[in-house]
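**Student:** A predicted structure for the sequence below; I have some questions about it.
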Amino acid sequence: MKKIIAFALFFVSQIGYSADLISTGYFSNKAVSGYDTVAYFTEGKPVKGDSKYKTKYQGANWYFSSQANLDIFVAEPEKYAPQYGGYCAWAISANNAFASSDPKQWAIVDGKLYLNYNQDVKNKWDADRASHISQADKNWPALIK
């Protein structure tokens, strides 16, 4: 089953996603599926954003749960935007490929937000975060050029 998931991630990532800098899905321009990226840092959990509090950054729409969180993001978007454009951190690391992410599968490491595809994939990523982050940091620049 794990090999099937890995193959599916690789296959879907190769045909389903362009090299957009921000992961937004097929029929939406919402970054992080409309979740408030500031809330991960301030509330310690995923919180759905509201279309009343929206901004555009790197070609995607970012939603927030409050005006205060929107203002925080606008002041320092690179601090609150997820790494690797919100794509699955494990896929960037292990497969050198794009894959979508689930905003409920997240971690903050050294002040940076990382998202993963699902719980099983996040468990793999969690098993050696430092190594996966190091490898993804090397892979990412070539994926987005």
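**Tutor:** Okay, I see it.

**Student:** please count neighbours and contacts with C-alpha atoms only from this point.
**Tutor:** OK.

**Student:** tell me how far the residue nearest to the spatial centre of the chain lies from Tyr117.
**Tutor:** For the chain, the residue nearest the mean C-alpha position is Gly86 (1.8 Å; Cα atoms, centre = their mean). Separation of Gly86 from Tyr117 (Cα to Cα, to the nearest Å): 10 Å.

**Student:** the residue nearest to the centre of the chain against Lys30, yeah?
**Tutor:** No. Contact criterion Cα atoms under 8 Å: Gly86 and Lys30 do not qualify, at 10.8 Å.

**Student:** okay, pairing it with this:
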Amino acid sequence: MSDFAEVTDNMTGPVFINPDGPAGVAVSGYDAVSYFEGDGTPVKGSEEFGVTYNDVDYYFSSAENAAKFEAEPAAYAPQFGGHCAWAMSRGRLAPGDPVYYRVVDGKLYLNFNKQVQETWLKDIPGFIEKANAAWPSVPEDATFDNQ
């Protein structure tokens, strides 16, 4: 556990932690608030500006963004714990790549890669509906190997 500000709410489900990113950090270390600011281009966060949300660390590019996240984490955290939104529509966990994303109706969705995102973009509302239905049944301790 870090020395970051801690926020807890009733949001549940496994959070994707990229093994190639910072250890134990969500969104591969990208600033989750940056997707909603300016032109929406995601930027890398820094350990200097961290917040622990439901026992998972998130990094931010500024104290201001960290404070925004701390005040309302569910508004900024990626849907489905940062797992691929298209894969979740099929009831499966897959890594979400923070470079392949869309903000839809004020929510952040990540996709596995460009090819998967191109498929997801063909029916975003339908895939979101299916993913929302599948997400509650994913065990909190699910991994790519035991789902």
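**Tutor:** Here it is on my side, so go on. Just so it is clear, the model here is predicted, and its values are computed rather than measured.

**Student:** quick revisit: trace the residue nearest to the centre of the first structure over to the second structure, please.
**Tutor:** Per TM-score structural alignment, the equivalent position to Gly86 of the first structure in the second structure is Gly82.

**Student:** my read is that its match contacts Leu93, right?
**Tutor:** No. Under the criterion of Cα under 8 Å, Gly82 of the second structure lies out of contact with Leu93, with a separation of 9.7 Å.

**Student:** do you know how far Gly59 of the first structure is from Ala8 of the first structure?
**Tutor:** As judged by Cα to Cα, Gly59 of the first structure and Ala8 of the first structure stand 27 Å apart.

**Student:** next: Gly25 of the first structure.
**Tutor:** Here Gly25 of the first structure is placed at a distance of 16 Å from Ala8 of the first structure (Cα to Cα).

**Student:** between the two, which one's more packed in?
**Tutor:** Set side by side, Gly25 of the first structure and Ala8 show more neighbours around Gly25, with 17 against 13, by other Cα atoms under 10 Å.

**Student:** once you drop chain neighbours, what's closest to the residue in the second structure that that one lines up against?
**Tutor:** Here Gly25 of the first structure is matched to Asn18 in the second structure, going by TM-score structural alignment. Once its chain neighbours are removed from consideration, Asn18 of the second structure has its nearest residue in Ser28; the separation is 5.6 Å (Cα to Cα, 6 or more residues apart in numbering).

**Student:** neighbours of Thr41 of the second structure, how many?
**Tutor:** Applying other Cα under 10 Å, we find 11 residues neighbouring Thr41 of the second structure.

**Student:** now swap in Asp110 of the first structure and tell me
**Tutor:** Residues near Asp110 of the first structure, counting by other Cα under 10 Å: 6.

**Student:** quick check: the residue nearest to Asn18 of the second structure vs Pro136 of the second structure, distance?
**Tutor:** Here the criterion is Cα to Cα. By it, Ser28 of the second structure lies 23 Å from Pro136 of the second structure.

**Student:** which one's more surrounded, the two?
**Tutor:** With other Cα under 10 Å as the criterion, Ser28 of the second structure and Pro136 differ in neighbour count, and Ser28 comes out ahead with 25 against 13.

**Student:** quick check, the more buried one in contact with Ile17.
**Tutor:** Yes. Distance between Ser28 of the second structure and Ile17: 6.7 Å, which falls inside the contact criterion (Cα under 8 Å).

**Student:** helices along the second structure, start to end?
**Tutor:** Taking DSSP state H as the test, the helices found in the second structure are 63-71, 73-76, 85-89, 114-120, 124-134.

**Student:** wait, which of the ones you listed is closest to Tyr35 of the second structure?
**Tutor:** Closest to Tyr35 of the second structure of the helices of the second structure, according to Cα to Cα: helix 73-76, at 8.3 Å.

**Student:** report how many residues lie close to the counterpart of Asn113 of the second structure in the first structure.
**Tutor:** Using TM-score structural alignment, the equivalent of Asn113 of the second structure in the first structure is Asn118. Applying the criterion other Cα under 10 Å, we find 16 residues in the vicinity of Asn118 of the first structure.

**Student:** these two touch, right, Asn118 of the first structure and Ser100?
**Tutor:** No. Counting by Cα under 8 Å, no contact exists between Asn118 of the first structure and Ser100, whose distance comes to 9.3 Å.
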